[in-house]
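# Any chance you could fold what I've pasted below:
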Amino acid sequence: MKLRQMKAIKLNPAQVLALGFAGLIIIGGALLNLPIASEDGESIGFIDSLFTAASAVCVTGLVVVNTAAHWTLFGKIVIILLIQMGGLGFMTMATLLALLLGKKITLKERLVIQEGLNQFSLQGVVKLTKYVIFSTLTIEAIGAIFLSTRFIPIYGIKTGIGFSIFHSISAFCNAGFDITGNSIVPFVGDIVINGTIAMLIILGGLGFSVYADLTSHKGIRKTSLHTKLVLLSTAMLLVIGFVFIFIIEYNNPKTLGSLSFLEKIVASMFQAVIPRTAGFNSVDIGGLTKATSFLIIILMFIGGSPGSTAGGIKTTTFGVIILSITSVLKGNTDVVAFKKRIPYELIFRALAVLGISLVLVVFVTMVLTLTEVKNSFLDLLFETTSAFATVGLTRGITPELSSVGKLILTFTMFAGRIGPLTLGIALAKKQGKDKGSFRYPEEKIMIG
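Okay, here's the model as predicted:
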């Protein structure tokens, strides 16, 4: 269906986005279900192809088969295209096509772009879309060049270039798909590969509006509160993750124990970055201690930043909630950050995103405990959070899931990709309709 024809259908931008992503998943699933997509020449099956397509479009990275071994070149091209379209958003890709064809962007289309990029205003959304496309292609190209300096000597020119492009796109889009066969584990001590992929993940998870803000100002002090909160919360989460993983896993023979001191630092930093949310790993995730696994669950749930390729409830949501708690403990009336007051509407929306996300993760985990009785609760909670936050990390249970479990996680990935991106703005629109000519009387209840 053409975007212009959507005018005749009364769909709000959030619904258009949901249908767009669902359409990409179905098309991708159909293509991956073709025999030419599998190395054995046989169809992988509808559920597995749909799961893989959802994982690619939702830039998650959970896989039911080994990506390198199972898929043909055709299948891998389909997957990386789905990752690119899913990471940027289907409206961004549609806008690129419209611009190339010289077509005008209608108001309806601008509203959908606004929703997809998580912007508060229609002003400049087309300009921001152009910036998103340009910066994405530029960063991915630079990342591929750095990766090629290591992959070409190892795999040869043709394969090395292919590996470099694939992993650069997968990393920047925070997808976590790999075609090495074992993620980044063979390169656990390689500073260039680990550093490049980690930087691509971080850049992909910051958000395009942050890039635009940083490039339009000469110093961080002059940037918006959003940019400052994103950078501060991201830095804090990375440092906390690194220190915790380095200390707890230092002597764990299943993860860091057998590595040199430098390799332990590189691996700890990499593992602290991947919950941003990309499913790459350089050590065995199933071998992590329970404490580290639970920390990663928390980091995955928080995820990246709004308007980025990452998932989760977002760093700004987490930051606003922490600031609100701090404000209550100090007895302050207003929630303040960097000498700026945060509106109560944003606090309510942050709480709504947190509450709905928690309910979804808890509910899905409970259902999986009934359908996947062979797996432990920690493994299922880890898998559910990874799917919801579109991370792609797993403790090794994804291929063993039942058909029902795969379908449940397919929906969870879809809900995680759509929900956190659109819920805040959707709630803000509804708030305007609730304002009437009167207010109900106030009455207190006991809290805590």
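# Only C-alpha atoms from now on, for both contacts and neighbour counts.
Will do.
# OK, contacts around the residue most central in space within the chain?
Closest residue to the average C-alpha location of the chain: Ala310 at 2.5 Å, with Cα atoms, centre = their mean. By Cα atoms under 8 Å, 6 or more residues apart in numbering, the residues touching Ala310 are 59, 173-174, 204-205, 276-278, 303-304, 389-391.
# what number of residues lie near Lys406?
21 (other Cα atoms under 10 Å).
# what's the closest of the contacts of Ala310 to Ser135?
Nearest to Ser135, judged by Cα to Cα, of these is Gly204 at 10.2 Å.
# hey, where'd the strands end up in the chain?
Ranges of strands within the chain are 336-337, 340-341, based on DSSP state E.
# Of the ones you listed, which stretch is the most buried?
Ranked by mean neighbour count, the strands of the chain are led by strand 336-337 with a mean of 15 (mean count of other Cα atoms under 10 Å).
# For it, report the contacting residues that lie outside it.
Leu225, Leu323, Ser327, Ile342.
# hang on, the earlier thing: any chance of the strands of the chain in JSON lines with distance to Ala98 as columns?
Compiled in JSON lines, those are given as follows (distance: least, Cα to Cα, whole Å):
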{"stretch": "strand 336-337", "distance to Ala98": "40"}
{"stretch": "strand 340-341", "distance to Ala98": "39"}
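# looking at these, which is closest to Phe411?
That would be strand 336-337 among these, by Cα to Cα, at 36.0 Å.
# Need the contact partners of stretch 425-434.
For stretch 425-434, contacts defined as Cα under 8 Å, 6+ apart pick out Ala14, Glu115, Asn118, Phe120, Glu345, Arg349.
# repeat for stretch 106-120
So stretch 106-120 is in contact with 3-4, 7, 13-14, 16-17, 89, 91-92, 121-122, 125-126, 129, 306-308, 421-422, 425, going by Cα under 8 Å, 6+ apart.
# Would you do the same for the sequence below? I want to compare the two.
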Amino acid sequence: MKFKFTAALWSPPRVLAIGFALIILLGASLLSLPSVSADGQPMRFIDALFTATSAVCVTGLVVADTGTFFNAGGQLIILALIQVGGLGFMTMATLFALVFKRRITLRERLILQEAMNQTSMEGIVRLIRRVIIYSLSIEAAGTAVLTARFAAEMPLGRAAFMGLFHAVSLFNSAGFDLFGNYRSYTPYVSDPVVNITAILLVALGGLGFIVISDLLEFRKRRRLSLHSKVVLATSGALFGIGAVVIFIFEFTNALAPLGWDGKIWASLFQSAAPRSIGVNTLDIGSLRQATQFFLILLMFIGAAPGSTGGGIKVTTFTTLVGAVIAMMRGKDEVVLFRYRLARERIFKALTITMISLAVVVAVTMVLCTTEDRAFLRILFETVSAFGTCGLSTGITPQLTDFGKLLLSLTMFAGRIGPLTFAYALRPKDEKELFRYPEGRIIIG
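Sure thing, here's the model as predicted:
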């Protein structure tokens, strides 16, 4: 009886939720120390908790300007929280276990399977090794390029730190920056080096490690998995459609002062930004409401499973679209790239979407009551928090303490995933010993 209680209490979803919560509390405690602020004044704990949650959940929403409020020590703490949050604390724990040659237990493999959103434990440790190698290699390459670019404007030491911070932040879809005064990447709206590097880092982080592994082994295997095909096709389509929509909607508005090269780069960058990146080269608050609402839709969809991004995930979105098309065509099965999807996959996609919608609607309604802000701006911040995106219309620093706490919980739920969050809260499973008779209701 005691073993059953312990096994239920420390189920993989609960371990993930508790682990992330403990890291957030540790980060909040460190960020509230006076020694990490630029002026020596300690940050209020509620603000430190919000910042730590945003970093660990790789979101990017901030209540204090990272580049001016924190000194180098505080910025290093945020960088460490981003790295742990992006890769996942179990991945980091596995890294230390591999370094010290400690055996990975069965329970740890189960937790890793849950953390990486895998259907099987087979090859999970090998996958973790690849995740670590890919991540560090991509971050190192991004750091080198950004350091070389920033070295033209500042001393080499500062350029190296800026390059490292922003490469890690971009790849992990964190959205933090050190440019100061909440400017994000607006000074580089027409800079091809910064734009290309940022978009590539975001794309690689948002595709997921399974897709990256598939692409690297393509020359040997000569085929891609169905998962990789769906992620690449959907991500490419959303990126292209997003850039065109933003270019059209903002051509005479936010893009008007820019030249043709700036218009194109800004449209591409803002199309990549809702994939959970959280940085921008255009002032989000100045965009048309139609553009802001379109960005909300992209943020809600998010990135790919097993990636550093959030949202309901592109595979969930594609599965639902496939189900709608199949129903309209009178088909009984959802087929993608000549593969039939199991019904449990469709039910899971529907469950994730409905839970996500419920969270977004509930949080938005509460914030509309407690915060004196326009509805669309509140909805934008809510979806940005839940999708761990970090794009903001600028109202986050002015939220009440209750609003900050609620958005912190929203970021937390979005990071560990709505389904995992629900599993972590539910009671122990009990096997049903009977089935109810089938009934019929009228739909539509």
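# quick revisit: please produce a PyMOL select command covering the buried subset of the contacts of stretch 425-434 of structure 1.
Per 16 or more other Cα atoms under 10 Å, the buried members of these correspond to this PyMOL selection:
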select buried, resi 14+115+118+349
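# Max pairwise distance over the contacts of stretch 425-434 of structure 1: which two?
Ala14 and Glu345 (19.3 Å).
# What mean distance separates stretch 18-25 of structure 1 from the matching residues in structure 2?
Comparing stretch 18-25 of structure 1 with its match in structure 2 after superposition yields a mean distance of 0.4 Å (mean Cα distance after the TM-score superposition for structure 1).
# Ok, stretch 358-366 of structure 1 next?
Averaged out, stretch 358-366 of structure 1 is 0.2 Å away (mean Cα distance after the TM-score superposition for structure 1).
# List the buried residues for that stretch?
So stretch 358-366 of structure 1, judged by 16+ other Cα under 10 Å, has buried residues Leu360, Val361, Val364, Thr365.
# shouldn't the second one be in contact with Thr384?
Yes. In this structure Val361 of structure 1 lies within contact range of Thr384 using Cα atoms under 8 Å: 6.3 Å.
# residues in contact with the closest residue to Ile277 of structure 2 other than its chain neighbours?
Leaving aside its sequence neighbours, Ile277 of structure 2 sits nearest to Ser173 (Cα to Cα, 6 or more residues apart in numbering; 4.2 Å). Contacts for Ser173 of structure 2 (Cα under 8 Å, 6+ apart) come out as Val58, Thr59, Gly86, Val202, Gly205, Gly206, Ser276, Ile277, Gly278, Thr308, Gly309, Cys389.
# repeat for Phe165 of structure 2
Neighbours of Phe165 of structure 2 in contact, by Cα under 8 Å, 6+ apart: Leu79, Thr143, Asp177.
# now it: how far from Phe337 of structure 2?
39 Å (Cα to Cα, to the nearest Å).
# what's the answer for Ser35 of structure 2, then?
55 Å.
# which of those two has more neighbours?
A direct count of neighbours by other Cα under 10 Å for Ser35 of structure 2 and Phe337 places Ser35 higher, at 16 against 8.
# For the more buried one, list the residues it contacts.
Applying Cα under 8 Å, 6+ apart to Ser35 of structure 2 gives the contacts Gln41, Pro42, Gly73.
# among those, which ones are buried?
Neighbour-count burial (16+ other Cα under 10 Å) is assigned, among the contacts of Ser35 of structure 2, to Pro42.
# From the contacts of Ser35 of structure 2, pick the one nearest Lys220 of structure 2.
Gly73 (44.7 Å).
# Quick check: closest non-adjacent residue to that closest one.
In space, Gly73 of structure 2 is closest to Val36, 5.4 Å off (Cα to Cα, 6+ apart).
# Glu443 of structure 1 - how many residues pack around it?
5.
# Kindly report the same for the one 5 residues further on.
By other Cα under 10 Å, 2 other residues sit near Gly448 of structure 1.
# sorry, back to before: of all pairs in the contacts of strand 336-337 of structure 1, which one is the farthest apart?
Between any two of the contacts of strand 336-337 of structure 1 (Cα to Cα), the greatest distance is 17.1 Å, for Leu225 and Ser327.
# From the rest of the structure, what touches stretch 367-382 of structure 1?
So stretch 367-382 of structure 1 is in contact with Ser293, Phe294, Ile297, Val361, Thr365, Thr394, Arg395, Ile397, Leu401, Ser402, Val404, Gly405, going by Cα under 8 Å, 6+ apart.
# ok, back up a step: distance to Thr255 of structure 1 for the contacts of stretch 425-434 of structure 1 - can I get that in a markdown table?
Putting those into a markdown table (distance: Cα to Cα, whole Å) gives the following:
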| residue | distance to Thr255 of structure 1 |
| --- | --- |
| Ala14 | 42 |
| Glu115 | 41 |
| Asn118 | 38 |
| Phe120 | 44 |
| Glu345 | 44 |
| Arg349 | 39 |
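# Filter the contacts of stretch 425-434 of structure 1 down to just the ones in helices.
Secondary structure from DSSP state H places Ala14, Glu115, Glu345, Arg349 of the contacts of stretch 425-434 of structure 1 in helices.
# and which of those is nearest to Ser135 of structure 1?
Looking across those and measuring by Cα to Cα, the closest to Ser135 of structure 1 is Glu115, at 19.6 Å.
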